[in-house]
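Trainee: Have a look; sequence and predicted model below, questions after that.
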Amino acid sequence: MSLRVILSVEALEPRLSGIGRYSWELAQRIGAAPEVDAVRFYRNGDWIEDPSRLLIPDGIPRRHKVHRWLRNRTKGLRRWRDGLIARGHLFHGPNYFLPEIGEGGLITVHDLSVFRYPETHPAERLRYFEREFAASLARAAHIVTDSATTRDEVIDFLSIAPDRVTAIPLAASPAFMPRAAAETLPALARYGLSPQGYALCVSTVEPRKRIPHLLQAWAALPPSVRNRWPLMVTGGAGWLSDDVQALMAQGAREGWVRYLGFVPEEDLPLLYAGAALFVYPSVYEGFGLPPVEAMASGVPVVVANASCLPEVTGGAAMLVEPEDVPAFALRLEQALVDTDWRNMARNAGLVVAAGYGWDRCARETVALYGRVAGA
C-alpha cells in the first residue's frame, strides 16, 4: 500500500519541547519510508514547504494585520481548498489535535496531564482543550501514545476501545552518548562545571515535576555530599513556578543548587554526559524522555516510582517516592556514593536506552499509518 501523509508541525519552534522533538524526528523520517509516497506539512492553517525553517529564529510565519484580515475574510474558501489538498492523505496530529481536514487520521496523546493536573497548565491551554480536544477525538480513527502506561490510561479515562490505541515509544537522539571527560570539558567550563562534579535534573519547573521535593531532599543531604555534587536544574520555567524559583534561589545562595534555565541544544548532551547522577522526580509523565537521554549518556538515573517511569526505565533506574523527603534524601545519597549500584545502573541504563530509537519510532508509526489507511 502506498501512503500519502500530512504531518502537523505546530510544535516545531527554535526551542524544541518534548513534543516538538517528537514532531521533528517524525518529520525527518516518515518521508523516507518505502510505503510513503509523499508527505506534506501543515501548521495552524498554513502549508509548510520546509519544516526545518521553523527551528530557526524568525523562521515561523508571522501574520500582519492585513494578512489576518484576509485570512478571516477567506476562511471558508481556504477550508474548501485545504480539504481538496488533504483528500487522499492520512493526517497525523502529533500534538493532541486534528483539524477538520484531518477527519479519519491519527492523533498522538502524550499524556492526560491537562485533566489530571489542570493546575499545571495555563488557563488559555485549558480553554483550548475544552474547545478542541473532544472534536479531535471524534475525528480520529486512531490514537498513538508514548508508553503502554499512557495507553492504558487513555483507554480507561477516555473510554476508548483498546483496538483504537497503540503505544509507540520515543527515543533519545544519537547525540546522547557516553563521552570521555576531555570531550565534555569545553562545554562544562562555560557553566563553571567539571566532569562528575554535579548532579543534573532536566525538567520544566512546574508542580507535577516535584522539583520542590527534590530541593528539600538535596538540602537534607550531608553537607559533604551536597557540596561535592551540587544540583544543576535546567529547563523552562513553567506554570506556577515562582515558589520553586524562590527555593532554588535560597539553595543557590548556600551553594548547593543552580538553575541554568534553557541550555542550548548543542550543550545539552555534554551536560548530561558529564553528570555524576540524573534525577527526575516527576510524578506524572507520558514517557519521560530526559531519563532515557540520561541512560543513553551512561549516567546513573533516579526517578519517581510513578506513572510510566518504571516502565520506560526498564529496571535500570532507582525508584523513589518524592513526597517522602527523608527517604528520598537517603536514596539520593546512596545513588551518589554507592559505587556498585552506580556501575550496575550505568550498564543497565545503556542497554535499556539502546532498545529505543527514533528510526524504530518512525518505522512503527508508518506501519500504523498503513493499518489505519487499510481499515
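Mentor: Structure's in. What do you need? Residues are numbered from 1 along each chain as shown.

Trainee: Please count neighbours and contacts with C-alpha atoms only from this point.
Mentor: Fine.

Trainee: ok, residues contacting stretch 313-324?
Mentor: Applying CA atoms under 8 Å, 6 or more residues apart in numbering, the external contacts of stretch 313-324 come out as 210, 213-214, 281, 291-292, 300-305, 310, 327-328, 331, 335, 344-346, 348-349, 352-353.

Trainee: can you map out the strands along the stretch 101-250 of the chain?
Mentor: 106-108, 142-145, 165-167, 199-202, 231-234 (DSSP state E, counting those that start in this stretch).

Trainee: In addition, the following structure is provided for comparison:
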Amino acid sequence: MSSKIAINARYQYRRVTGVERYALEISKRIQPTPRMIAPNRALGQIAGHLWEQFSLPFQLQKNEILWSPANTGAWIVRDQVVTIHDASIFDHPEWFRPAFAAWTRLSWKVLANRAKAIITVSEFSRERLKYHLKISNQKINVIPNGVGKPFEPQPTKTINKIKRKYDLNKPYFLFIGTHEPRKNLAKLIGAFGKLKTSTHLLAIAGDKGKVFADPVSHALSVTYAEFLGYIPDSDLPALYSGAGAVIVPSLYEGFGLITLEAMACGTPVIASNTTSFPETTGDAALLVDPNKVEEIKNAMLQIIENPTLVNSLRERGLQRAAQFSWDESAHKTQEIISDSRL
C-alpha cells in the first residue's frame, strides 16, 4: 500500500510570517490533497508542544508519513520529514528566551536523529544544521523557498490606495519583519536618521515576537519612522510595489523570503551581505554589512540619487525572483517525503 502524506498543521493558527507562508504554500500544492492534522483551537507554546508530542502521533493512520513544515515535530514519529528553516537557535541562543532556546535545541537533536529526512531552505542553513545536529549530507535536503502570485508589480491605483490606508504621503523605504534582535532594526533606524532626509519616510511593518529576548523597543521611539504594525497578506504586494526600496538588514536569516517577495513586486532590495542573503539574492540586490550603519545609509542614498541603479535593480530583481517557484519547491518537497518511506 502506497504511503499518504499527513501534515502537522499546528502552524495554521499563527499569523503569517516566513515560516508560515512556506508551510501554507507548499501544503496547498501537494497532490493528492494531504490530510491536515491540527489542534481544534489556537494553543500557547507549552500547550502546543504537549499537543504535538502526545496527541498528534496518535492521530496518524497506519499508511501515513508525517511532514512537519514549521521547525517542530513529534518525537516518537519515525515516519516523518521535518523542515528546519535555520540554525539561529544554536548560532545565537542569546536572541531567544532561554527556556524556548533550550527546548528547541533538544527537540531538533531528537528529531534529527529519529526523522527519516530533514529539509531546509538554503545551503547556508544546511551547513549550519549539519554542524550542530551532526547529521550527514544525505539526510538533510536543500529546497529553496519560492515566490509567486500575488507578489507581482501592482497597478498605480492599488499602490495609491495602500499609501492612503497607511498614511504614507512621501516616498518610503520599507522594512517588514518581526521586531526581534536579529532583524537589526536599531541599526536601520540609526542609518535612516543619518540620512537627515525630509523627502523620504522609513516605514516599519511587523509585530514584536513572542519567543525572543529583549526586543528593540529602545529604537522604536523615533519620530522619523512610520510604524505600521502587522500587515495583512492582502496589502503586502502593493506595499512592496510602492516602496522606493525594501531593506532587509538582518544579522541572520536562513533564506530571506522578504527579499524574494520584494523583487517579484519589482522593488529594489537592500540586504545584508551575510548568512543566506548572497545565495538568495544573487547579483540582484545592494548588499551591505549589517553592522555598519554608514553602509546601510549609503545604500539608501544611492536609491534616492541614482535612478539608473534603481531601474537596474528592478530588472535584475524580477529576473532573479522568476528563478524561484512554489510549484517547484512543492514538487521537490513531495519527492523527498515520498522517497523517505522507500
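Mentor: It's in. On a predicted model such as this, the values are computed, not experimentally measured, just so you know.

Trainee: quick one on the thing from earlier: now, which of the contacts of stretch 313-324 of the first structure lie within strands?
Mentor: 301, 302, 303, 304 (DSSP state E).

Trainee: returning to what we had before: please convert the strands of the stretch 101-250 of the first structure to CSV, extending it with mean neighbour count.
Mentor: Below are those laid out as CSV (neighbours: other CA atoms under 10 Å):
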stretch, mean neighbour count
strand 106-108, 26
strand 142-145, 25
strand 165-167, 22
strand 199-202, 24
strand 231-234, 23
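
Trainee: Looking at those, spot the one closest to residue 19 of the first structure.
Mentor: strand 106-108 (9.6 Å; CA to CA).

Trainee: re the thing from before, filter the contacts of stretch 313-324 of the first structure down to the buried ones, PyMOL style.
Mentor: Of those, the buried ones can be selected in PyMOL as follows, counting by 16 or more other CA atoms under 10 Å:
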select buried, resi 210+213+214+281+291+292+300+301+302+303+304+305+310+328+331+335+345+346+348+349+352+353
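
Trainee: for the lengthiest helix in the second structure, packing partners?
Mentor: Criterion DSSP state H: the longest helix present in the second structure is helix 98-114. If you count contacts as 3 or more CA pairs under 8 Å, 6 or more residues apart in numbering; DSSP states H and E, helix 98-114 of the second structure packs onto helix 88-91, helix 123-133.

Trainee: Deepest-packed of those helices, please.
Mentor: helix 123-133 (a mean of 19; mean count of other CA atoms under 10 Å).

Trainee: how about that one, aligned to which bit of the first structure?
Mentor: Alignment of helix 123-133 of the second structure against the first structure: residues 148-158, by TM-score structural alignment.

Trainee: about what we covered before: and the contacts of stretch 313-324 of the first structure, which of them are in helices?
Mentor: 213-214, 291-292, 310, 327-328, 331, 335, 344-346, 348-349, 352-353.

Trainee: Closest one of those to residue 277 of the first structure?
Mentor: residue 335 (7.4 Å).

Trainee: excluding its backbone neighbours, what's nearest residue 358 of the first structure?
Mentor: residue 171 (5.5 Å; CA to CA, 6 or more residues apart in numbering).

Trainee: residues in contact with the residue mapped onto that neighbour from the second structure?
Mentor: Counting by TM-score structural alignment, residue 171 of the first structure lines up with residue 146 in the second structure. Residue 146 of the second structure sits next to 324, 325, 326, 327, 328, 329 when contact means CA under 8 Å, 6+ apart.

Trainee: Apply 10 Å and report the result again.
Mentor: When contacts are counted by CA atoms under 10 Å, 6 or more residues apart in numbering, residue 146 of the second structure is found next to 21-22, 25-26, 121, 257, 260-261, 321-330.

Trainee: Please name the residues that touch residue 213 of the second structure.
Mentor: 93, 94, 95, 96, 97, 98, 100, 180, 181.

Trainee: Mind telling me what residue 305 of the second structure corresponds to in the first structure?
Mentor: Match for residue 305 of the second structure (TM-score structural alignment): residue 337.

Trainee: from memory that match sits against residue 221, does it?
Mentor: No - using CA atoms under 10 Å, residue 337 of the first structure makes no contact with residue 221, being 11.8 Å away.

Trainee: Look up how far residue 85 of the first structure lies from residue 47 of the first structure.
Mentor: Distance of residue 47 of the first structure to residue 85 of the first structure, given as CA to CA, to the nearest Å: 10 Å.

Trainee: got the buried residues for stretch 31-42 of the second structure?
Mentor: 34, 35, 36, 37, 38, 39.

Trainee: Would you confirm that the third one contacts residue 8?
Mentor: Yes - with contact defined as CA under 10 Å, residue 36 of the second structure reaches residue 8; the gap is 6.5 Å.

Trainee: Does residue 259 of the first structure belong to a helix, a strand or coil?
Mentor: With DSSP: H, G, I helix; E, B strand; the rest coil as the basis, residue 259 of the first structure sits in strand.

Trainee: Alignment lookup: it to the second structure.
Mentor: Aligned partner of residue 259 of the first structure by TM-score structural alignment: residue 227.

Trainee: burial measure for the alignment partner in the first structure of residue 71 of the second structure, as a count.
Mentor: With TM-score structural alignment as the criterion, residue 71 of the second structure lines up with residue 96 in the first structure. Look at residue 96 of the first structure: counted by other CA atoms under 10 Å, it has 21 neighbours.

Trainee: ok, residue 96 of the first structure to residue 129 of the first structure distance?
Mentor: In terms of CA to CA, residue 96 of the first structure sits 9 Å off from residue 129 of the first structure.

Trainee: between the two, what contacts are shared?
Mentor: Joint contacts of residue 96 of the first structure and residue 129 (CA under 10 Å, 6+ apart) are residue 136.

Trainee: With that, I have no additional questions.
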